[in-house]
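J.: next come a sequence and a model predicted from it.
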Amino acid sequence: MTEQQNRFLRSAPSTGAEFSKGSDVWSKLYIDPVLGSLLALLALLGLTALYSASGADLDMTLKQASSMLIGTVVMLTFARIPPSTYAYISPWFYGFGILLLIAVALFGDIRLGAQRWLTIPGVTSVQPSEFLKLAMPMMAAWFISSRPQPLNMKDVGISLVLIMLPVALIAEQPDLGTSILVFASGFFVLFLGGLPWRFMATLAGSFAILAPIGWGFLHDYQRRRVLTLFDPESDPLGNGWNIIQSKTAIGSGGTFGKGWLDGSQSHLHFLPEGHTDFIIAAYSEEFGFIGVILLMMIYTGILMRAFQIATQAQTSYGRLLAGAITLSFSVYVFVNVGMVGGILPVVGVPLPFVSYGGTAIITLMSGFGVLMSIHAHRKLMG
C-alpha cells in the first residue's frame, strides 16, 4: 500500500463541534452547506444552459427541473440514513441490481438498437444499469472494508469479479458509457482500499495484452467511434460530424461567447445532441472561455469539498465509499468534456447536472445523499 493510500484510509477525522439540531436549517436537513450550495449553483447553471441548448424548450427545462426536485428529495432522504445501514444493505442492493441486469438481458425493451430498459406495466420503464452506479461502489466498499490490509491476491481477484460481472452485463446491452462509469466506481474503491502497485502494473499489462482481443468484441459502431477519434475528417458528414461540429461550436464562442440564446450551432441544429451529451459545446459557444472556466471552478469546488468529507469519515467503509463517489463524479466530467473536445471517443456520458436526463440526475443526487450521510453522521458520533 502506498503512503498516500495509507493516509487516506487512516487519516484521523476532525470531529469538530457536535451536530446542532437547533436553528441551523442545514443541520436539520443533514446537508453540508458548502457542498449543498455548490450543487444548487451547478443545477441553476445547468437549467440555464439547457433552456438555450434545447431551443428555448420550456417543457424540457421544466421536466429537468422536476427531476432535480425529485433528486433533491431523494438526496435529503438518503442523507438521513446512517452509513451503517448502507453497509448492511450493500450486498442486497448489489444482488438486486445484478438480477435486474439479467432480467434486462432476458426480457428488456429494445430501443434504438440497445436493450437497456425494463418496462413496469402501467407505471414506467427503468434503466437498471443506473442503479449499479451506486450499488457497485457500495458493494466494493462493503467487501474491501472487511478485509485485512494490505489486500492479498485472493481479495483483489474477488473484488475484480464483483466489478466485472455488472460491467460485462451492461456492456452487452450495449452501453459502453455506463459500463465505463460502473467499472470506474468499483475500481476506485479497490485503489483506495490499498491495491498494491504491483497488482496495478499487472492489471495494466493484462489490459495491454487483451486490448487487441477486446477489439474483436466491440460492436461496429463502437469501433467506428474509436477510429473517428483519430481522424474525424475522414468521414466529415458521417461518423466525424459530431466531433467536427462540437469543436466548431467551442471555438466560435471565443473568450466571452456569443451570449445566452444566441448560439448558432445548436439553434440551427448543426450540433447533434446539443441538449444532452454535447451540451458543453453549446454552452461554450454562448458563454465562451470565461463561462467554461466558471463551470469548471464549480465542479472543482464540489470535488474538493467531497474529498474533504471522504477523508474525515470515521469508518473504512465510509471513507472508501465517499472517495469512490467523488472520483466517479470526476470521471463523469472528464469523460464528457474529453469526448466533446475530441480527445476521447464518444461514449454517451452526460455532463453532470447540465445534460438533459432525469434518471442520471436522480442517480447523481442519490450518491451525494450518501456522501452527506457520511459527513452528517460523522458529526453526530463526534
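T.: Alright, I've got the coordinates.

J.: CA atoms for contacts and neighbours, from now on please.
T.: Fine.

J.: return the set of buried residues in stretch 309-328.
T.: Counting neighbours by 16 or more other Cα atoms under 10 Å, one finds that the buried residues in stretch 309-328 are 309-328.

J.: residues touching that stretch, excluding its own?
T.: If you take Cα atoms under 8 Å, 6 or more residues apart in numbering as the criterion, stretch 309-328 is touched by 8-9, 11-14, 83, 87, 134, 137-138, 141-142, 145, 181, 184-186, 188-189, 192-193, 303, 306-307, 367-368, 370-371, 374-375, 378.

J.: return the subset of the buried residues of stretch 309-328 lying in helices.
T.: Among the buried residues of stretch 309-328, the members falling in helices (DSSP state H) are 309-312, 316-328.

J.: which helix or strand contains the closest residue to Phe256 other than its chain neighbours?
T.: Leaving aside its sequence neighbours, Phe256 sits nearest to Gly288 (Cα to Cα, 6 or more residues apart in numbering; 4.4 Å). Element membership for Gly288, per DSSP states H and E: helix 279-312.

J.: what segments of this structure are strands?
T.: Using DSSP state E, the strands found in the chain span residues 109-111, 114-120, 124-126.

J.: picking up where we left off before, so the residue nearest to Phe256 touches Gly254, yeah?
T.: Yes. The criterion here is Cα atoms under 8 Å, and Gly288 meets it with Gly254 at 5.2 Å.

J.: settle it for me: which of those two has more neighbours?
T.: The neighbour comparison of Gly288 against Gly254 (other Cα atoms under 10 Å) goes to Gly288, with 23 against 16.

J.: burial of Gln4, as a residue count?
T.: 10.

J.: same question, the one 4 residues further on
T.: For Phe8, the count of nearby residues is 21 (other Cα under 10 Å).

J.: now it: closest residue in space that isn't a chain neighbour?
T.: Closest to Phe8 by Cα to Cα, 6+ apart is Thr311, at 6.1 Å.

J.: tell me the contacts of Thr255?
T.: Residues near Thr255 by Cα under 8 Å, 6+ apart: 288-290.

J.: how about the residues you listed in a markdown table, adding distance to Leu261?
T.: As requested, those are exported to a markdown table (distance: Cα to Cα, whole Å):
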| residue | distance to Leu261 |
| --- | --- |
| Gly288 | 13 |
| Phe289 | 16 |
| Ile290 | 17 |
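
J.: next, count neighbours for Leu112.
T.: Residues contacting Leu112 under the criterion other Cα under 10 Å number 6.

J.: comparison target below:
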Amino acid sequence: MSYLESNLKTVPTGLSKVLYLNWPLVILLTAVASTGFLMLYSVAGGTLDTWAEPQMKRFAVGMTAMFIVAFVPIWFWRNISLAAYLVALVLLIAVEFFGAIGMGAQRWLELGPLRIQPSELMKITLVMLLAAYYDWLDVDKVSRPLWVALPVAIILVPTFLVLAQPDLGTAVMLVAGGGLVMFAAGVSLWYFGTVIALIVALVFGVLESRGTDWQLLHDYQYKRIDTFLDPSADPLGAGYNITQAQIALGSGGWSGRGFMQGTQSRLNFLPEKHTDFIFTTLAEEFGFVGAFSLLMLYAGIIAFCIHAAVVNRDRFSSLLTLGVGGTFFFFFAINMAMVMGLMPVVGVPLPLVSYGGTAMMILLAAFGLVQSAHVHRPR
C-alpha cells in the first residue's frame, strides 16, 4: 500500500477538487499556448483559418482533457500505467506495418478521421510506468543490476521502434525522460557515468572511422555532421534551414522587427515556419525580449512541477510529476538548441507553440496527471 492510499481521508473529494488545482500552472500553460496562437496567426499572413483557429480548438479539447484527468484519483493512473504503456507499444508496432508516411518518415496512424502519432503517447506512458515501477520497488533494490535492467529494457524497446520510423528527436526524448525518472528514483550515478562514457566512446569511434574500411556511418550521414558543425559550408543545400533560422534569430535584435514584420517568415525563407522553426519567427518579430519572455514562461512551468514533486509525499506522484516536467523541458530545450544551431536538426516541435494536434493534446493530458498528483496528494 502506498503512502497516498494510506491517507485517502486527507484527499479532497467532489467539487472541492477545483479549489486544489494548481491554477498558476493553468495560467502559464494558457499563456504559452496563446503565444503560439499569435505566432501562427502571424506566419499565416494575418489569417486565423490556416493554423491559429485549428490550434485553438485543439487547445480547448486538450484543456478539457487536462481537467478530466486531473479530477481522476492519482492511484487510478498508477494502476493502469502498465496497460497504457502496452497500448502505446502496440500502436508503435502498428506504425511499422500500417503507418502513414509523411515527409519521408513513417510515424502516424490513421484511425478513421483521426491521425495520431503513437510516439507522442509513448513519451508519457513511459514516464508513468517507470514511476509506478519505482513506487513498487523497495528503495534498497533500486541500484541492483537486475532491477536496473528492467527499466532500461522498458526504455530501449520503444526507443528502437521510434528510431526505425525514423525519428531521432523523439528517441532522444524517450531516453532522456526515462533516464530522468531513474535518476530521480535514486539509481546509482555509476550507471549514468558508464552510459555517458559509452556515448563519448561511440562518438569518437564514429568520427575516427570516417574514410576507413570499418567506417561506421554512410557518407550522407557524415555530411549531416559536417552541416551541423559548419552550416555555411553549404548554405544553399544541406545548411539552408539552419542558416535561414540563424538569420531570423539575429535580425530580431533586442526588441524585434515588430508583429508580422519579420522578413524571413513573411518571404518564406524560413523552413517549417509554423512547426519546428516557429521560435525563430518569434525571435525575429519580438527580438530578445520576446524570446526571453517565452523562456521565462517555460521556466515557470518547470518550477511549478519541481515544487509540486518536492512537496508531494507519495512516491509515484512525485516521480510522475518530475518525469512529465522533465519531458516538457526536453521538448523546448531541444527545439531551441536545434534552431539556434547548438545541436543537429532532429524534428522536435516547440511545445504548445508549434502547430500540431497529437503533441499538444497529449502534453496537456500529461499535465492533467501532474494536476491529479497535486490535487490528490496527502495533506
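T.: Structure received. Small disclaimer: the values here were computed from a predicted structure and weren't measured.

J.: tm score of chain vs chain?
T.: Once superposed, chain against chain, the TM-score is 0.90 (TM-score structural alignment, normalised by the length of the second structure); 362 aligned residues with a Cα RMSD of 2.3 Å.

J.: ok so, going back, as TSV, the strands of the first structure with mean neighbour count would be great.
T.: Below are the strands of the first structure laid out as TSV (neighbours: other Cα atoms under 10 Å):
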stretch	mean neighbour count
strand 109-111	13
strand 114-120	18
strand 124-126	13
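
J.: can you list these in JSON lines and add distance to Ala360 of the first structure?
T.: As requested, the strands of the first structure are exported to JSON lines (distance: least, Cα to Cα, whole Å):
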{"stretch": "strand 109-111", "distance to Ala360 of the first structure": "18"}
{"stretch": "strand 114-120", "distance to Ala360 of the first structure": "14"}
{"stretch": "strand 124-126", "distance to Ala360 of the first structure": "11"}
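
J.: which of the residues in stretch 184-204 of the first structure are buried?
T.: 184-196.

J.: what does Arg103 of the second structure align to in the first structure?
T.: Not quite, residue 103 of the second structure is Met, not Arg. By TM-score structural alignment, Met103 of the second structure lines up with Leu112 in the first structure.

J.: roughly how far does that match sit from Gln127 of the first structure?
T.: Note on Leu112 of the first structure: its distance to Gln127 of the first structure, by Cα to Cα, to the nearest Å, is 14 Å.

J.: Gln4 of the first structure now?
T.: Relative to Gln127 of the first structure, Gln4 of the first structure is positioned 37 Å away (criterion: Cα to Cα).

J.: kindly report the same for Met372 of the first structure.
T.: From Met372 of the first structure to Gln127 of the first structure the distance is 25 Å (Cα to Cα).

J.: likewise for Tyr283 of the first structure?
T.: The value you get for Tyr283 of the first structure to Gln127 of the first structure, if Cα to Cα is used, is 28 Å.

J.: which of these two has more neighbours?
T.: Tyr283 (33 against 17).

J.: do I have it right that that one meets Ala49?
T.: Yes. Between Tyr283 of the first structure and Ala49 there is a contact at 6.0 Å, judged by Cα under 8 Å.

J.: what ranges do the helices span in the stretch 1-150 of the first structure?
T.: Assigned by DSSP state H, counting those that start in this stretch, the helices in the stretch 1-150 of the first structure fall at 3-10, 25-29, 33-53, 58-80, 83-107, 129-145.

J.: after superposition, how close is the fifth one to the second structure?
T.: To tie it back to what came earlier, the one meant is helix 83-107 of the first structure. Superposed on the second structure, helix 83-107 of the first structure shows a mean distance of 1.0 Å to its aligned residues (mean Cα distance after the TM-score superposition for the first structure).

J.: which residues are contacting that helix?
T.: Residues from elsewhere that reach helix 83-107 of the first structure, judged by Cα under 8 Å, 6+ apart: 115-118, 128-129, 131-132, 135-136, 138-139, 142, 166, 169-170, 173, 317-318, 370, 373-374, 377.

J.: tell me the buried residues in that helix?
T.: 83, 86-87, 90-91, 93-98, 100-102, 104-105.

J.: the nearest residue to Ser232 of the second structure once chain neighbours are set aside: what's it in contact with?
T.: Nearest in space to Ser232 of the second structure, with sequence neighbours left out and distances taken as Cα to Cα, 6+ apart, is Gly239 at 6.4 Å. Neighbour list for Gly239 of the second structure: 227-228, 230-233 [criterion: Cα under 8 Å, 6+ apart].

J.: from Thr30 of the second structure, how far out is the most centrally placed residue in the second structure?
T.: Closest to where the C-alpha atoms of the second structure average out (Cα atoms, centre = their mean) is Phe331, at 3.5 Å. For Phe331 of the second structure, the distance to Thr30 of the second structure (Cα to Cα) stands at 17 Å.

J.: do the same with Phe286 of the second structure
T.: 19 Å.

J.: in terms of neighbours, single out the busier of these two.
T.: Using other Cα under 10 Å as the criterion, Phe286 of the second structure and Thr30 rank with Phe286 on top: 25 against 15.

J.: give me the nearest residue to that one, chain neighbours excluded.
T.: In space, Phe286 of the second structure is closest to Gly256, 4.0 Å off (Cα to Cα, 6+ apart).

J.: tell me which residue of the first structure lines up with that neighbour.
T.: So, by TM-score structural alignment, Gly256 of the second structure is matched to Gly257.

J.: check contacts around that match.
T.: 284-289, 291.

J.: which of the residues you listed sits closest to Leu62 of the first structure?
T.: For the contacts of Gly257 of the first structure, the closest approach to Leu62 of the first structure (Cα to Cα) belongs to Glu286, at 21.0 Å.

J.: count the residues that sit near that closest one.
T.: When neighbours are defined as other Cα under 10 Å, Glu286 of the first structure has 30 of them.

J.: quick one: residues contacting it.
T.: 253, 256-263.

J.: of those, which pair is most distant in space?
T.: Phe256 and Leu261 (13.8 Å).

J.: show me which of those two is the more surrounded one.
T.: The residue with more neighbours, out of Phe256 of the first structure and Leu261 and counting by other Cα under 10 Å, is Leu261; that gives 21 against 15.
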